[in-house]
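[1] coordinates only, no sequence provided:
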């Protein structure tokens, strides 16, 4: 087996690459380096620089490396940007995926793992989000991920591929400081950035119907997420694996205020969060049911929210010298 990981030099991709290499899998990474960091990759990984929607390049990579499975993580993923630039998101996340799948089918590759998102669900009013919860995305990013799932499943059914669509919830942490998220688009690095500049973290709304009035979310350590990818990839190795659609989360909710408290403890900051108006589209609660992935694969998340914050802070300080408040 050789696995091609698209977007494999990115934050999540590099963790997946390391987990697969550590488990003895052969890995080649295709990354356009728009947000990827080459130094994140293990020495055993071959890096090919280029776009996952470049058909001629894909044909060469799949043939030259005898690729037998693909983990597709390359995508545009900022919700706000997707609202401003829907054409870009549909071109990159949907049209680009179609080109990749065409190359996969032509090369005879029979395993395809697709990086989806909990954004496909929108804002369901349920205690636990299962894979059967209706998908009603509320922004172009979520729409492209749901459309991508449809395309992957249809291709698998038509051409005999074993496929999986993984719906990530909120990813945080780092397996090692050098692998930390260098972007400031998710809640943990956003709070870190505020503290680094001597500013109080922000909480958007404290009047939700939750115990402390702030939104509740399901957070998963990126190292757990990488191990989930490995478990799913190995299931796809099995003959007749068919299609899997799986939530990847801890199945436990943490409020924004609780998360801010942990961040304050870990960073040593005594700055109290400030409350600002609600943001449009924020659900009061979004927590995954992880029962299906546990039942199918025996996988469960092992790391705590505190471990996520501690490892993320260590990585933040590595990339931002003198960051401690």
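    That came in fine, so what should we check first? Everything quoted here is computed from the prediction, not taken from an experiment. Residues are numbered from 1 along each chain as shown.
[2] from here on, contacts and neighbour counts on C-alpha atoms
    Noted.
[3] I'd assumed residue 123 was in a helix, is it?
    No: counting by DSSP: H, G, I helix; E, B strand; the rest coil, residue 123 falls outside a helix, being coil.
[4] give me the number of residues near it?
    19 (other CA atoms under 10 Å).
[5] identify the residue nearest it in space, chain neighbours excluded?
    residue 283 (5.1 Å; CA to CA, 6 or more residues apart in numbering).
[6] run a quick neighbour tally on that neighbour.
    For residue 283, the neighbour count with other CA under 10 Å is 15.
[7] can you tell me the SS state at it?
    coil.
[8] just checking, residue 263 touches residue 309?
    Yes: assessed by CA atoms under 8 Å, residue 263 is found in contact with residue 309 at 6.4 Å.
[9] between the two, which contacts overlap?
    Common contacts of residue 263 and residue 309 (CA atoms under 8 Å, 6 or more residues apart in numbering): residue 188.
[10] alongside the first one, take a look at this:
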């Protein structure tokens, strides 16, 4: 079950209607039809900013914005359905990359393709985990073939800091872009204010998490599903970027928010002046 409204929607009522109520409708229909297995794709947003890393299977979810709360409520619906006898597994992916995967990343790729410098908040040394769409799909299929309910947190096991991820992407692109930095506190406030004014596409999860570390321990997924991620952060960023460059015109008009670049808004102006900011070293 992958149908969901994304964080960029910024509408708590729509998030609940689709992500929670829609999930409940699906689960009820599955119970009525005698469906043998359901795999629900949740989100790492259910953990908000984790107090400790890595996030373990036993870590208690503590969402901090509307999207995370909606995804957690959908998980509760799944757990209730499991208690009623439906075989439901929950898969929580870290931030997803891969060919055709854009959204807010479309803005990042646009900047780098044009030689504009991407920005980290703070020193960029926060460790941040991603997962490739193909690795996520593999985990979902393995979960579907495993009898009995389960909860699986999935992400790559080869990742580093946000600064390194962007620096390696800049090197791959070869456009002369370099990673710059902004103070985390003021920049997060600016992201929040500009989004509230409708000037930028940021959702609360973006300004909450961009400067923070988050990664899953995936040993339980290896042990229970026999799953191993194929892609490193650098590999999935390179693939996503290359797809964007090859499909740049289509990326501006895609029907899915996952396959369409987010509207840059006021970020177009920032794109022109990032070169004056200090380098992230």
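    Nice, thanks for sending it over. From a predicted model like this one, the values you see are computed outputs, not experimental measurements.
[11] who are the contact partners of the residue nearest to residue 123 of the first structure?
    If you count contacts by CA under 8 Å, 6+ apart, residue 283 of the first structure has them with 123-125, 215.
[12] and it, how far is that from residue 231 of the first structure?
    In this view, residue 283 of the first structure and residue 231 of the first structure are 30 Å apart by CA to CA, to the nearest Å.
[13] do you know how far residue 298 of the first structure is from residue 19 of the first structure?
    From residue 298 of the first structure to residue 19 of the first structure the distance is 17 Å (CA to CA).
[14] looking at the two, which one has more neighbours?
    More neighbours surround residue 19 than the other of residue 298 of the first structure and residue 19, with 22 against 11 (other CA under 10 Å).
[15] name the SS class of that one, please.
    helix.
[16] how about the one 10 residues further on?
    Recorded secondary structure, residue 29 of the first structure: strand (three-state DSSP).
[17] thought residue 4 was touching it, still the case?
    Yes: counting by CA under 8 Å, residue 29 of the first structure does reach residue 4; the two are 5.7 Å apart.
[18] map residue 46 of the first structure onto the second structure.
    Matched to the second structure by TM-score structural alignment, residue 46 of the first structure sits unpaired.
[19] residue 46 of the first structure contacts residue 27, correct?
    Yes: counting by CA under 8 Å, residue 46 of the first structure touches residue 27, with 7.0 Å between them.
[20] so between these two, which is more surrounded?
    Between residue 46 of the first structure and residue 27, counted using other CA under 10 Å, residue 27 has the larger neighbour count: 25 against 15.
[21] quick check: residue 89 of the first structure vs residue 129 of the first structure, distance?
    Residue 89 of the first structure is 25 Å from residue 129 of the first structure, by CA to CA.
[22] so for the two, which sits in the more crowded spot?
    Neighbour count, other CA under 10 Å: between residue 89 of the first structure and residue 129, residue 89 has more, with 25 against 21.
[23] tell me the contacts of the more buried one?
    Counted by CA under 8 Å, 6+ apart, residue 89 of the first structure has contacts 76, 82, 140-141, 144.
[24] and the residues you listed as a markdown table, adding neighbour count and secondary structure?
    Formatted as a markdown table, the contacts of residue 89 of the first structure follow (neighbours: other CA atoms under 10 Å; DSSP: H, G, I helix; E, B strand; the rest coil):
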| residue | neighbour count | secondary structure |
| --- | --- | --- |
| 76 | 17 | coil |
| 82 | 20 | helix |
| 140 | 25 | helix |
| 141 | 27 | helix |
| 144 | 28 | helix |
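[25] now for the residues you listed, which pair is the farthest apart?
    Using CA to CA, the two most remote members of the contacts of residue 89 of the first structure are 76 and 140, lying 10.6 Å apart.
[26] can you give me the strands in the first structure?
    In the first structure, the segments counted as strands under DSSP state E are 2-6, 26-31, 46-49, 69-72, 111-117, 162-168, 170-172, 202-204, 216-217, 219-221, 243-248, 254-255, 274-276, 285-286.
[27] which parts of the first one are buried?
    In other words, strand 2-6 of the first structure. Within strand 2-6 of the first structure, the residues that qualify as buried are 3-6, counting by 16 or more other CA atoms under 10 Å.
[28] residue boundaries of the helices in the stretch 51-200 of the second structure?
    66-83, 105-113, 133-144, 162-173, 184-196 (DSSP state H, counting those that start in this stretch).
[29] trace residue 142 of the second structure over to the first structure, please.
    Under TM-score structural alignment, residue 142 of the second structure pairs with residue 231 in the first structure.
[30] which ones are touching residue 282 of the first structure?
    Residue 282 of the first structure neighbours (CA under 8 Å, 6+ apart): 123, 215.
[31] for residue 102 of the first structure, see how far away the spatially most central residue of the first structure is.
    The geometric centre of the first structure, computed from its C-alpha atoms, lies nearest to residue 168 (CA atoms, centre = their mean), at 5.3 Å. Distance of residue 168 of the first structure to residue 102 of the first structure, computed by CA to CA: 25 Å.
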